[in-house]
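Enquirer: next comes the sequence, and after it the predicted model I'd like to discuss.
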Amino acid sequence: MVTDRRSEFEATLTRTAEARGQEAGAALQRASLLRDAIHRFIRNRAAVVAAVAFVVMVGFVILTPWLSHGSAYGVDFAQAYKSPSWAHPFGTDEFGRDLLVRTALGGRVSIAIGFAATIAIMIVGILYGAISGFAGGRIDDMLMRFLDALYGLPYLPFAIITLAIFGTVNFWTMVVALTIASWFTTARVMRGQIITLKENDYVRAANALGARWYRVLFRHLLPNTLGVILIFVFLELPGVVLGEAFLSFIGLGISPPKASWGTLAQDGYSAYEAHPYIIIIPSLAIAWLILSAFFVADGLRDALDPRTRET
């Protein structure tokens, strides 16, 4: 009897050591993959240029209002509709307000809404997809059928209906509306990742040792999806910024005198024929951010894809 207990104890120690060894090996492998991914990303010139362009845009919206002497809110009809010049590099609008500063401040609003909504989308989508993929069985089927039903709803009308339910448009209602309309794809992709990862040996070992489900999910599975999450941050951000711009362009944006890139484009639409720069400038800013984010996401995808590793 003593011998049996001793054998059982030794077997338990062996399984524990193997599980810890597999976990340590997985951690070392992740560190090696991260180093390789960084090197591959740096060698991707398009991705590096896009990353620099993205940082430049973020720096522009943060620093310009502090460095420029132009007024974003002061009304001066004598300066109305001034074309781009040294005094006003982006020109002025119908109230004589400096469009350089207003474009930067509008970019702050658009990018802030974009990042806030993207973070919310990641949280909702990751948790929903991870729980669905990890639970499996009927729970997975039920959650996926609900997700399929939501996929049938059009994106922008769904966001418009959400804003109508709130009855007011501000920073947070815009974030919530864009989040509710945009988290589906992240959830589906995360579910697939979790289903694939939970078949790995170190996950099976953790389950065999009686690890609780939340420890397996948050300690072993989700950390191995960080690469996919990072890629989806830069894929979701452009869509959210473009969605906010469209909603603002049709009159569902931030209330004046504050502005976003969408409301600036709306302001310029009525004066497009005589003063096209008013709509062109925020449109170019939106295109700059969207293209740079997409190229960064593409570079991250290539860098983090194990199939591109050099042999």
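Expert: Received it, and whenever you're ready, just let me know what you need.

Enquirer: could you use CA atoms for every contact and neighbour count after this?
Expert: Noted.

Enquirer: so what's residue 39 up against?
Expert: residue 303 (C-alpha atoms under 8 Å, 6 or more residues apart in numbering).

Enquirer: tell me the spacing between it and residue 295.
Expert: From residue 39 over to residue 295 the distance is 17 Å, taken as C-alpha to C-alpha, to the nearest Å.

Enquirer: one more: residue 87?
Expert: From residue 87 to residue 295 the distance is 34 Å (C-alpha to C-alpha).

Enquirer: name the SS class of residue 259, please.
Expert: When classified by DSSP: H, G, I helix; E, B strand; the rest coil, residue 259 comes out as coil.

Enquirer: structure B:
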Amino acid sequence: MPDVTKTKPEKGTTLDAAPAHTRADAVLAAGPAPQGKPRSLWGDAWYELRHRPMFWVSAVLLVLLLLIAAFPGVFTGADPRDGDLTKHFLTKPELTHFFQADWFGYDGQGRSIYARVIYGTRASILVGVGTTLAVTIVGGVLGMLAGYFGGWIDTIISRVTDIFFGLPFLLGTMVVMNAFTERKVYVVIGALAFLGWTTIARVTRSSVITAKQADYVVAARALGAGTPRILLRHVLPNAIAPTIVVATIALGAYISAEATLSYLGLGLADPTVSWGVDISSAKDAIRDNPHVMLFPAGMLSLTVFAFIMLGDAVRDALDPKLR
């Protein structure tokens, strides 16, 4: 009986016509097929974001806003608090003088609206970013603890979240702001964050409950990894995507909330330069001089729109079902 292990394909035959063991030897000798390096979730998200015009439009707007907030003196040389009622009382915009103090006109106190719009960017951006960071840290930590440990810890945190979630956000913030006589930027951030962390906590809790049941978390626990390591190295990186999406979209809402509080006289106040303060002071002159309110309100809407567009783009990039 012939030894099949030594049989070789005849000359002129193809690899497919050769015996099975010969084809297997050839495949093993050739080595594994070349493959590209697999991308992670964040790699896929960045690849998707790069191909979305909405992301680039929002990114350009936000970079410009951040530059204005950081270096307002580069964009205007006028003092936003310097008013001249004898020369500039409710002066109409001079559209031929671009990027000058009179480009947007002057308000009821003779102050340059353009300068106040530029300098007001800093307060609004600080409130939005500061509140978002605060609610993300507080809500993220509480949601992660509730979702990972469960049991009585989850029960206590969830019930506290429900209590805060039942309080009207804007009304509760107004009550908190009334307790302070000096309303600075950090006071507004604290008041907004006091009631704004509940949504982040709920989203994070749901993501952590899903992530902790994954095989890699079970394997890490079986290998003896401690709870801090599992939470920070395995659960958090795989559960934070929905939290980032919600926080990005909410940032614009916090900027709108600050403007609303300032309009009602419960937020920032003079001498702090803020879009909400200017909108509030312009309400009496809106009929005859709409430009006094138009420009700060337009800047506020543009900023909120840019953050909402960025949040939508990030959400679509991080959710495989929406690609």
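Expert: Looks like it came in fine. All figures in this text were calculated on a predicted structure; none of them were measured in a lab.

Enquirer: more neighbours: which of residue 87 and residue 295 of the first structure?
Expert: residue 295 (20 against 13; other C-alpha atoms under 10 Å).

Enquirer: any idea how far that one is from residue 137 of the first structure?
Expert: 37 Å.

Enquirer: what do you get for residue 248 of the first structure?
Expert: 42 Å.

Enquirer: who are the contact partners of the alignment partner in the first structure of residue 134 of the second structure?
Expert: When the first structure is aligned by TM-score structural alignment, the residue opposite residue 134 of the second structure is residue 120. Counting by C-alpha under 8 Å, 6+ apart, residue 120 of the first structure makes contact with residue 179.

Enquirer: average offset of the helix or strand harbouring residue 120 of the first structure relative to the second structure?
Expert: Assessed by DSSP states H and E, residue 120 of the first structure sits inside helix 99-135. Relative to the matching residues in the second structure, helix 99-135 of the first structure has an average distance of 0.7 Å after the fit, by mean C-alpha distance after the TM-score superposition for the first structure.

Enquirer: output the longest helix belonging to the first structure.
Expert: helix 2-43 (DSSP state H).

Enquirer: helix or strand right after that one?
Expert: helix 45-67.

Enquirer: so that following helix versus helix 99-135, what angle?
Expert: 130 degrees (axes from the mean of the first three to the mean of the last three C-alpha atoms, to 10 degrees).

Enquirer: which one's more surrounded, residue 248 and residue 137 of the first structure?
Expert: Neighbours were counted for residue 248 of the first structure and for residue 137 using other C-alpha under 10 Å; residue 248 has more, 23 against 10.

Enquirer: nearest residue to the residue nearest in space to the middle of the first structure other than its sequence neighbours?
Expert: Centre of the first structure computed as the mean C-alpha position; nearest residue by C-alpha atoms, centre = their mean is residue 233, 2.8 Å away. The shortest distance from residue 233 of the first structure to any non-neighbouring residue, by C-alpha to C-alpha, 6 or more residues apart in numbering, is to residue 118 (6.4 Å).

Enquirer: contacts only, for that neighbour.
Expert: Residue 118 of the first structure neighbours (C-alpha under 8 Å, 6+ apart): 179, 233, 236-237, 240.

Enquirer: among those residues, which pair sits farthest apart?
Expert: 179 and 233 (12.8 Å; C-alpha to C-alpha).

Enquirer: and the gap between the residue nearest to residue 296 of the first structure when sequence neighbours are not counted and residue 297 of the first structure?
Expert: The spatially closest residue to residue 296 of the first structure, leaving aside those adjacent along the chain, is residue 47, at 5.0 Å (C-alpha to C-alpha, 6+ apart). Applying C-alpha to C-alpha, the value for residue 47 of the first structure to residue 297 of the first structure is 8 Å.

Enquirer: now do residue 229 of the first structure
Expert: Look at residue 229 of the first structure and residue 297 of the first structure: by C-alpha to C-alpha, they are 11 Å apart.

Enquirer: likewise residue 83 of the first structure?
Expert: Distance from residue 83 of the first structure to residue 297 of the first structure, by C-alpha to C-alpha: 36 Å.

Enquirer: do residue 212 of the first structure as well
Expert: From residue 212 of the first structure to residue 297 of the first structure the distance is 34 Å (C-alpha to C-alpha).

Enquirer: SS state for the residue in the second structure that residue 191 of the first structure lines up against?
Expert: Residue pairing (TM-score structural alignment): residue 191 of the first structure is matched to residue 205 of the second structure. Per three-state DSSP, the local secondary structure of residue 205 of the second structure is helix.

Enquirer: and residue 205 of the second structure, how many neighbours?
Expert: 27.

Enquirer: then residue 31 of the first structure?
Expert: Neighbours around residue 31 of the first structure, by other C-alpha under 10 Å: 12.

Enquirer: ok, now residue 239 of the first structure?
Expert: Residue 239 of the first structure: 17 neighbours (other C-alpha under 10 Å).
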